[in-house]
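Visitor: Sequence and predicted model, in that order:
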Amino acid sequence: MPLKALDIYKLLPRKNCKECGDPTCLTFAMKLAAGKADIELCPYLDENAKSVLGATTRPPIRRVKLGVGERSFAVGEEFVLYRHDKTFYHPPGIMFVVSDTQSEEEITAITARVRDETLTRVGADLKFNGTAIVNTSGTIEAYAKAVAAVEKTAGLPEVLVSENPAALAAALVLCGSYHPTICAATPENYKQICALAKQYACRLVVRASTLEALVQLAKDCVAEGVPDILLDPGAKTLGDFLYRSTAVRQLAITRAVPDLGYPVYLDATTFEDEDAAIALGIVKYASVIVAKPLSPASAKAALTLRQNIYTDPQKPIQMNPGIYRVGTPGKDAPVLMTVNFSLTYFTLQGYLESTRIPCFMLIVDTEGLSVLTSVAAGKLNESLVRDAIKKFGVEGEVNHRKLIIPGYAAPLSGRIEEATGWKVLVGPRDAAEIGEYLVQEWKP
């Protein structure tokens, strides 16, 4: 079990020397307990303390990086079983499958889609992560040709899926510098596969039919010199995956079975309902999900679900406060004030764009709270609005002194007028009504 902050503090030198970068040893202990500091930052720890703390303060799930360059991504390094306890840190990589039985044109099209397709949602660009190249033909030549087609199209993270060590070796000659992931080592072939993974510094998927066998196989692969591994629990049904993935996470988080402390790999193509498998993998601890190219609707659903699950539930998504333009507003354009909760911002922005009325959006800092919540909590007040108008130079943008505030902020209208000297107009509560409101009410 992980040590608590006070238990860690007792093992520290308690010199308060500040050489670790923290003001006190207790602060350092609290960071160690939360997994936000490295024991190597303390220059005065003896070897016994390092041994004890190293085993209890490092992340219970190993961090594994897939790929190189801009599109590389990290998985693992998680600390909790439930996201509301803290948060989940590293979203799963969703990788599209290509097969060496497909034409070069088909492989290129799928790889280009992974490279280029982007869903922009609440200010974030959501993308798929890479390609999994399957040796369906069983031949070395076809596999090498498929890998070459992927390499020629994009430098994306790759998973090489083959039971043929010779085919893997031929592929690794082509893409070894990208440090691909090899899938998969089994109890029968792990020595050969580990030799290739070690030679080319690859990540390795290990697969076994039971958790007990998975533990042993993980130990064996690490002993062969391959520390960066992912666990494929070998589930045959969605129920099996749910049980095994949850067991892996629980045993790793509690450190009851440290040899299961690795990210989980899910091949969603092996299940009849692939969309359900992807959704289950996202919410139940899969770190790499391999899938067939998704339809536009399924792609949007998967990316949106992943974003939602891996957003910190204790920290609202926020926009930077400031003055934002919708269209090309002139000096007579309306100024609409709202909060920096990102969903509020993007909802209002969407409706404003649909009106085709150029305007300014004044975004004030309510620490990511919605309008109704920030009014109730006192985060939205007349001083905040007054200071924002001055800070962001709104007076220089327009030749009028009229400010439209959200309907839920109506109780503040009088105080905002007194504090700013601007005439305050109370807009609708529902952003969907803003177009009709501007047409009927706005006069510079």
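Guide: Now that the structure is in, tell me what you want to look at. Residues are numbered from 1 along each chain as shown.
Visitor: contacts, neighbours, all on C-alpha from now
Guide: OK.
Visitor: Name the helix or strand for the closest residue to Leu11 other than its chain neighbours, please.
Guide: Nearest in space to Leu11, with sequence neighbours left out and distances taken as C-alpha to C-alpha, 6 or more residues apart in numbering, is Ala49 at 6.0 Å. Following DSSP states H and E, the helix or strand that holds Ala49 is helix 47-57.
Visitor: starting at the chain centroid, how far to that helix?
Guide: Distance of helix 47-57 from the chain centroid (C-alpha atoms, centre = their mean, to the nearest Å) equals 30 Å.
Visitor: now the residue nearest to the spatial centre of the chain: how far from Ala112?
Guide: Nearest residue to the geometric centre of the chain (C-alpha atoms, centre = their mean): Pro91, 3.6 Å. Counting by C-alpha to C-alpha, to the nearest Å, the gap from Pro91 to Ala112 is 22 Å.
Visitor: Now do the helices for the stretch 101-250 of the chain: every range, in order, please.
Guide: Under the criterion DSSP state H, counting those that start in this stretch, helices of the stretch 101-250 of the chain are mapped to 104-116, 140-153, 165-175, 190-199, 211-223, 238-253.
Visitor: how about a markdown table for those helices, with mean neighbour count and distance to Leu348 added?
Guide: Listed next are the helices of the stretch 101-250 of the chain as a markdown table, based on neighbours: other C-alpha atoms under 10 Å; distance: least, C-alpha to C-alpha, whole Å:
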| stretch | mean neighbour count | distance to Leu348 |
| --- | --- | --- |
| helix 104-116 | 17 | 28 |
| helix 140-153 | 19 | 39 |
| helix 165-175 | 18 | 46 |
| helix 190-199 | 20 | 51 |
| helix 211-223 | 18 | 49 |
| helix 238-253 | 19 | 39 |
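Visitor: can I get these in CSV with distance to Leu66?
Guide: CSV is the format used below for the helices of the stretch 101-250 of the chain (distance: least, C-alpha to C-alpha, whole Å):
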stretch, distance to Leu66
helix 104-116, 15
helix 140-153, 15
helix 165-175, 13
helix 190-199, 13
helix 211-223, 18
helix 238-253, 20
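Visitor: try this one side by side with the last:
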Amino acid sequence: MALNGMQIYKLLPRKNCKECGFPTCLAFAMKLAQGGTEAEKCPYMSDEAKSQLAEATAPPMKTVKFGANDFEYSLGGETVLFRHEKTFVNRPRFAVMFSDTMSSEEVDKKIKNINSVNYTRINEEMYVEIAAFRCESQDKDTFTSLIKKVTDSCPKVVPMIIAENTEIAAAAVNECADRGPILFGANEENYEAMVSLAKDKNLLLGVTAAGKEKLYDLVEQIQKLGYKELLLDAGSRNLKGAFDDMVNIRRTALLSGDRTFGYPTVAFVCDMAQDKMMQLACSSLFVEKYASIIVLGDIDYSLALPLFALRQNIFTDPQRPMRIEQGIYKIGSADEQSPLLVTVDFALTYFIVSGEVERSKVPSWILIPDAGGYSVLTAWAAGKFNGKSIAKAVKEFDVENKIKTRELIIPGKVAVLKADIEDELPGWKVIVGTEDAATLTNFLKNYEQAVS
């Protein structure tokens, strides 16, 4: 239960030393109660008080981790049901399901698809994070061989071991322990042995039961054993039941403050639908409500593009615009004679413009100045996109030494900047481009012909 400012104040040493950056301990306590600072900033707080505060101020949904090194991920830690209330914290991760009864051809196809999905969107690399392995043969050697084959072929994936036989699970964990795998399969019969294995390797433990009530009781038993690195599954394998589970588990944790259900959840979309587009629809639903791991039967670009874009759009801070890094970007085989366009650093604008430039097949350069992360007209109205900011970018990114042409194509909606830019960049000619990105393809083709 959260503590108020006076309750926190009673836990402080009350020295009023100001080393925390606040004039008094009371001011520090009040700010800490609001979530505006951290307990670690008090150098004289006792370990016992820090422990009490950590428990009291922790999110109702626990943050858990899996993976290792560059491929370590966080799940959970959410504090709100709706993004507009604040922001969502840790995005869901996508998995592809493998079974040790699959044919070699099917396994190879999924490996190829996983490795082919690797691209960058708005400064974020997009790829499949998890390979889920379901033990259906009940043969230890067959299961571990599958894990080895896939993990050797897919260096970025973190294994998710789905096995209820603890001996097989232990062998699988040993096969890929250096990757920080997820151990999934703790149930009412084996939970003590699975907790022991998870504790020994410090793994995220997947807990499953037939329904929310039984899952709640099972989580309580596991918590009594002192383990709280959990991933929950209430057992539903149909869309309606799974959706109901996700929403009720999240609401129980966040609205009722019941930490027994304060853990991330998993959705086995691969078991809810066989049709590829139906899996896409189900996955889209669980990105929004409220799965932390979404397991698909397979994935390719036709699934990855909408799912990763949806995830990125939802799991960003709504108070911060999505920005592309300032710089000069090369589209196609652009050289020193290629046209130079300028647009703003609002990510959506950049990707629309760059997509149309690529579609035109005209090698070009795109200059991105600091425009505050706003759209073209908003940035211009705010004074962020003007002659000075564009001229500054030209100098900062050494454009004149990269391009021999001295022509700059600006968005048609800010044609009024033409004279301003030419004043700031002597020797440059400003070309007013199109108002709509959709007509940029023909504009560039005509521009190329005119220049040649």
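Guide: All right, it came through fine. Because the structure is predicted, anything quoted here is derived from the model rather than measured.
Visitor: After superposing, what score do the chains get?
Guide: TM-score of the superposed chains, computed with TM-score structural alignment, normalised by the length of structure 1, equals 0.87; 443 aligned residues with a C-alpha RMSD of 3.2 Å.
Visitor: And the contacts of the helix holding Ala49 of structure 1?
Guide: For helix 47-57 of structure 1, contacts defined as C-alpha atoms under 8 Å, 6 or more residues apart in numbering pick out Met1, Pro2, Leu3, Ile8, Leu11, Leu12, Leu32, Ala33, Ala34, Gly35, Ile39.
Visitor: buried residues in that helix?
Guide: Across helix 47-57 of structure 1, burial judged by 16 or more other C-alpha atoms under 10 Å covers Ala49, Lys50, Leu53, Thr56, Thr57.
Visitor: Mean deviation, it versus structure 2?
Guide: Superposing on structure 2 and averaging over aligned pairs (mean C-alpha distance after the TM-score superposition for structure 1), helix 47-57 of structure 1 comes out at 3.8 Å.
Visitor: helix or strand right after that helix?
Guide: strand 64-66.
Visitor: starting at the chain centroid, how far to that following strand?
Guide: 14 Å.
Visitor: likewise stretch 354-366 of structure 1?
Guide: Counting by C-alpha atoms, centre = their mean, stretch 354-366 of structure 1 comes out at 28 Å from the chain centroid.
Visitor: Start and end of that stretch, how far apart?
Guide: Using C-alpha to C-alpha, the two ends of stretch 354-366 of structure 1 sit 26 Å apart.
Visitor: Enumerate the positions of that stretch that are buried.
Guide: Across stretch 354-366 of structure 1, burial judged by 16+ other C-alpha under 10 Å covers Ile357, Pro358, Cys359, Phe360, Met361, Leu362, Ile363, Val364, Asp365, Thr366.
Visitor: For the second one, give me its contacts.
Guide: With contacts taken as C-alpha under 8 Å, 6+ apart, Pro358 of structure 1 has the following neighbours: Arg325, Val326, Gly327, Thr328, Pro329, Gly330, Ala333, Pro334.
Visitor: Mind jotting down where the helices sit in the stretch 251-400 of structure 2?
Guide: Going by DSSP H, counting those that start in this stretch, the stretch 251-400 of structure 2 shows helices at 276-288, 301-314, 347-360, 376-381, 387-396, 399-402.
Visitor: contacts for the last one?
Guide: Yep, that's helix 399-402 of structure 2 we're talking about. So helix 399-402 of structure 2 is contacted by Ile328, Asp335, Glu336, Val394, Arg406 (C-alpha under 8 Å, 6+ apart).
Visitor: and if you look at the second one?
Guide: For helix 301-314 of structure 2, the surrounding residues in contact (C-alpha under 8 Å, 6+ apart) are 83, 88, 91-92, 116-117, 121, 126, 277, 280, 283-284, 287-288.
Visitor: Can you flag the buried ones in those residues?
Guide: Arg83, Phe88, Arg91, Pro92, Val117, Met126, Leu280, Ser283, Ser284, Val287, Glu288.
Visitor: Show me which of the residues you listed is closest to Lys18 of structure 2.
Guide: Relative to Lys18 of structure 2, the closest of those is Phe88; by C-alpha to C-alpha it sits at 33.1 Å.
Visitor: Do I have it right that the closest one meets Val80?
Guide: Yes - if you go by C-alpha atoms under 8 Å, Phe88 of structure 2 and Val80 touch, sitting 7.2 Å apart.
Visitor: Would you mind listing the residues touching both of those two?
Guide: Contacts common to Phe88 of structure 2 and Val80, judged by C-alpha under 8 Å, 6+ apart, are absent.
Visitor: what distance separates the start and the end of stretch 39-54 of structure 2?
Guide: 8 Å.
Visitor: can you pull the buried residues of stretch 392-402 of structure 2?
Guide: Quick answer for stretch 392-402 of structure 2 (16+ other C-alpha under 10 Å): Ala393, Val394, Phe397, Val399.
Visitor: How much space separates the last one from Asp420 of structure 2?
Guide: The reference is to Val399 of structure 2. Distance, Val399 of structure 2 to Asp420 of structure 2, by C-alpha to C-alpha: 18 Å.
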